[in-house]
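S.K.: just need the structure, nothing else, for what follows:
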Amino acid sequence: MADGSVTGIAPLLELPSSLRVISLNCWGLKFISKHRHARLVEIGHQLATASPPPSIVGLQECWTQEDYLAIRELTKHVLPYGKFYWSGIFGGGLAILSKWPIEESSMYRYPLNGRPAAFYRGDWYVGKGVACARIRIGPGRKDVVEVFCTHLHAPYEQEPNDSYICHRTAQAWEIAKLMRHAAERGHMVLGLGDFNMIPLSLAYKLIEGHAPVRDIWRIVKPDSALGSAEQAMRMAGGKAVEVPTAEQCLVEHGTTCNSRFNTWRWSKQMKKDLEKGKDSYVDPKTPDLRAKRLDYVFFADNAVETGNDWRIESVEVGMTMRHPTLKCSLSDHFSIEATLTRASDLGEKKAPTMTSALPVETYDLILAMISTYDKRERLQRRLRIGHFWAEVGISISCFVAVWWSPRNFVAFILMLLSTLGFGAGIIDGLMGFLFVGSELRALREFEIEIKRARERAAQLDMRSSGA
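M.R.: Down below sits the predicted model:
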């Protein structure tokens, strides 16, 4: 089939004893990412030859069918099932590969997802969302893993000054709802992707608080860094903080982005030297200020419902190798990889809580953020609509002025100004009348949901205090 899906699914006879899960941002932007196809082909080769072999893979920024199908061809013997997800104008860049049959799939687009005016950033045009797949791993009714692969809106400024923080928070809420619903259906849940957030940020707390899932890395390494050392220094007011080495960042802190080991982070001169065949040595003991973790595997085994107790055997940063001939890193991110093993007994497992674990103050913070963003967008709508009507007036004035023009070149300039100005006004008018209105309605829905969640949290607080 065109999307690489596999038909003729055979029934599964036995539940596996282990799961190998990989999530990777491939950095596969067409015309922009350097050595794109060669790198993604090598990513496919690494997945095909990995030991232990992967069971479920979530890819982000795999934008083109050419790259996806190349990876599918290379991995079909270990990952015979797969789905490329279609979304937006240029595609969402999401794909899920699996060792087991995908029984059902869907693409859920985020209601709040950037702005069309920011065409140079592209988040709105790619239609970011959640790639969903229901994967059957055994013969039992509940032997199902629901996989959610996503790529949240990129941060273009540091929080809390990021003008897109409301978008990313709303997106975290949406994927948390999807994972929560999967757990309520009694299935195992995996949330994979580039979440563009640091551990314990607002979006992170929202995911772990509203869905019964946990970040695998912090389960295994609860004392790992929350962000880059550079961010920690800013938050400490410039005071000295302990800066981990490049090796510690990978092994202890799970940093998948901006690592010193990643050639796409190197200086321009080092990149030029690499292109000419001159490699640079990175000392593992060198302090790494900028490395941070943006990629995650969230997990809930739902053992009481499924009857299967899955435990974390290992978690590590992967795909750190270089391309064999180009000598560059395979992506500007490293992968996050985890192995889960099935225990023979449930032990003391309890059913996951489906009530909110977030404090009321967190919801108040989100509501304040929504209010601030709502005011910004209403101002933007007034300005854009005002610009539209101003350009209508200017255009009419230019047409009138043409009648009194003493020279042809003056008439030409007036017509040109009228055409260009009216074109810009129409674009702003469309965004003001249509897009901003749509965004405000999506924002209103998000606000209502947060208010309801706040009410539930307040009621729980009252019950607990009364008890």
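S.K.: from now on I want contacts and neighbour counts done on CA atoms only, so please keep to that.
M.R.: OK.
S.K.: which stretches of the stretch 301-450 of the chain form strands?
M.R.: 310-318, 335-342 (DSSP state E, counting those that start in this stretch).
S.K.: for residue 66, find the nearest of those strands.
M.R.: Residue 66 lies closest, by C-alpha to C-alpha, to one member of the strands of the stretch 301-450 of the chain: strand 335-342, at 21.3 Å.
S.K.: what's the distance between the residue located most distally from the centre of the chain and residue 195?
M.R.: Distance from the C-alpha centroid of the chain peaks at residue 406, with 58.6 Å (C-alpha atoms, centre = their mean). As defined by C-alpha to C-alpha, to the nearest Å, residue 406 lies at a distance of 61 Å from residue 195.
S.K.: for the protein, which helix is longest?
M.R.: If you go by DSSP state H, the chain has its longest helix at helix 360-403.
S.K.: now the other sequence, so there's something to compare against:
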Amino acid sequence: MATDLDSFQVQLSSASSGGESVTLRLLTMNCWGLRVISKFRRERMEAIAHELVGYDVVALQEIWSKDDFEVMRDIAKSLPYSHMFYSGVIGSGLCIFSKYPIVGSYFHAFMASGGIFDMTKGDLFAGKGVGMCRIKLPGEGCHLSMYTSHTYSRYRDSQLFEIMQFIHYTRGRDLVVFCGDLNTYPKMVGLKLYSKCLDLEDSFFHGECTPESCYQCQNCHTCDNTGNTFGKRTPKRIDYMFFSPKASCGYAMVDKEYTHVMKELIPEKEYNYSDHVGIEVKVKVVKDSAASQEILGDFSFIDNDEKRIVLQEIRASIEKKRNQLRDGNPFITIDGIKRWITWHLIYAIVALLLMAFVPPVLNIFTNILWAYLILRWMRNFAGHVMELSLFAGVEANYRDICNYLSSNGSSLVVPENNDSNGDETTTLV
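M.R.: Just a heads-up that it's a prediction; the model follows:
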């Protein structure tokens, strides 16, 4: 470790004294590392780890096993600094590897994630959220805040709003990179939180490429690509890397190059690295005297009409989810609780009458019916109680947006946006 630190000090001295730029090679990838479910998990994790050589900072998602993280850390020795974000029962699935020292880390768990009725998705146990590592780059006062996350499609806009706030209040004067599997298509309004409200750039876009054009572009897909051995659904772009063009620490990120990596089969194997591809972005970090004049601490994500319109659109989307949760949970109101108890008492009485009056030869069927009803009532009761926290989380985000808008006297009308919610199916995980 002493050798790594000595080498870093040499780079630091060279960059600060000579004003030389530093080129960063960044990677983000969803590794699909679910125990039992993911095929060839250990072999794929080792293969991915071998591909990490040469990168400066790597953010991975769906590394659910600590053993996989340890194996990858042992193999990727060119990235001596690493951090795994622990959360929930099985972990957040997020981790970051770095060539440069990680001087701090922080994790925020989403207020609204999976419920008991979403058990097949696993979000109830994962404790998903957004993780951040602060990395000391070569150059005096040059730090990179690397953020990574993996959102759940049922609550994506609420979660994306939480991520936006998290980045806003923790970025400080640092350069910013935000990446991960956002389960969000390019035209959806949630991504505007980063491009419009946080002034981050989507590293994919170039020239005349826009969210509208790349929506149909075959080259932009990052998940379930055609020919992928694990891809069973429609190809789509749901993985992203955003970055800040400049920061008030006096540095800027320029000359970015975007590439998809690990698209092919693993050498000498008959399967891919993951059902996702990796996103590699090369950026050059340079001194920028103009950037040092910007005070990001005073930056507001509601300081103009364009940003407030984005928040209005997000508010409409989150309100829709809020109303769905309210309508689907009888325990939200006193009247709902009364109706739930009344109907279940009626079911119980009917079941008991059946047991009392059917011939003895049919008792076995009535007992099975009674057992089924009891199990169903217990499941529904537990599910509705646990989903109260989901409602509270979405409600809190909705109230935050309302407060932000009202405190600035916003009276803007929400424009019609048919793509604000996009595909509401839960096939994205």
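S.K.: do you know the score for how well these two fit?
M.R.: The TM-score (TM-score structural alignment, normalised by the length of the second structure) is 0.80; 392 aligned residues with a C-alpha RMSD of 3.2 Å.
S.K.: got a list of what the residue farthest from the centre of the first structure touches?
M.R.: The contact partners of residue 406 of the first structure, by C-alpha atoms under 8 Å, 6 or more residues apart in numbering, come to none.
S.K.: longest strand anywhere in the first structure?
M.R.: Looking across the first structure with DSSP state E, the single longest strand is strand 18-28.
S.K.: now the helix or strand that comes right after that one: buried residues?
M.R.: Per DSSP states H and E, the first helix or strand lying C-terminal to strand 18-28 of the first structure is helix 36-49. By 16 or more other C-alpha atoms under 10 Å, the buried positions in helix 36-49 of the first structure come out as 36-37, 39-48.
S.K.: circling back to that earlier point, nearest to residue 265 of the first structure, out of the strands of the stretch 301-450 of the first structure?
M.R.: strand 335-342 (15.6 Å).
S.K.: okay, the strands of the stretch 301-450 of the first structure, which one's buried deepest?
M.R.: Greatest average neighbour count among the strands of the stretch 301-450 of the first structure goes to strand 335-342 (a mean of 21), per mean count of other C-alpha atoms under 10 Å.
S.K.: compared with the second structure, how much does that strand deviate?
M.R.: Relative to the matching residues in the second structure, strand 335-342 of the first structure has an average distance of 1.3 Å after the fit, by mean C-alpha distance after the TM-score superposition for the first structure.
S.K.: which part of the second structure lines up with that strand?
M.R.: Under TM-score structural alignment, strand 335-342 of the first structure corresponds to residues 278-285 of the second structure.
S.K.: go on, stretch 370-377 of the first structure?
M.R.: Against the second structure, stretch 370-377 of the first structure falls on residues 318-325 (TM-score structural alignment).
S.K.: next one: the matching stretch to chain centre, how far?
M.R.: Counting by C-alpha atoms, centre = their mean, to the nearest Å, stretch 318-325 of the second structure is centred 20 Å from the centre of its parent chain.
S.K.: contacts for that stretch, please.
M.R.: In contact with stretch 318-325 of the second structure (C-alpha under 8 Å, 6+ apart) are residues 155, 157-158, 391, 394-395, 397-398.
S.K.: let's see it at 10 Å
M.R.: 154-159, 161, 312-316, 326-329, 332, 384, 387-388, 390-399, 401, 421 (C-alpha atoms under 10 Å, 6 or more residues apart in numbering).
S.K.: in helices, which of those residues appear?
M.R.: With helices taken from DSSP H, the overlap with the contacts of stretch 318-325 of the second structure comprises 156-159, 161, 312-316, 326-328, 384, 387-388, 390-399, 401.
S.K.: center of the first structure, which residue is that?
M.R.: residue 151 (1.8 Å).
S.K.: how many other residues sit next to the residue nearest to that residue when sequence neighbours are not counted?
M.R.: Counting by C-alpha to C-alpha, 6 or more residues apart in numbering, residue 151 of the first structure lies nearest to residue 194, which is 4.9 Å off, once chain neighbours are set aside. When neighbours are defined as other C-alpha atoms under 10 Å, residue 194 of the first structure has 28 of them.
S.K.: and residue 194 of the first structure? What does it align with in the second structure?
M.R.: Using TM-score structural alignment, residue 194 of the first structure pairs with residue 181 in the second structure.
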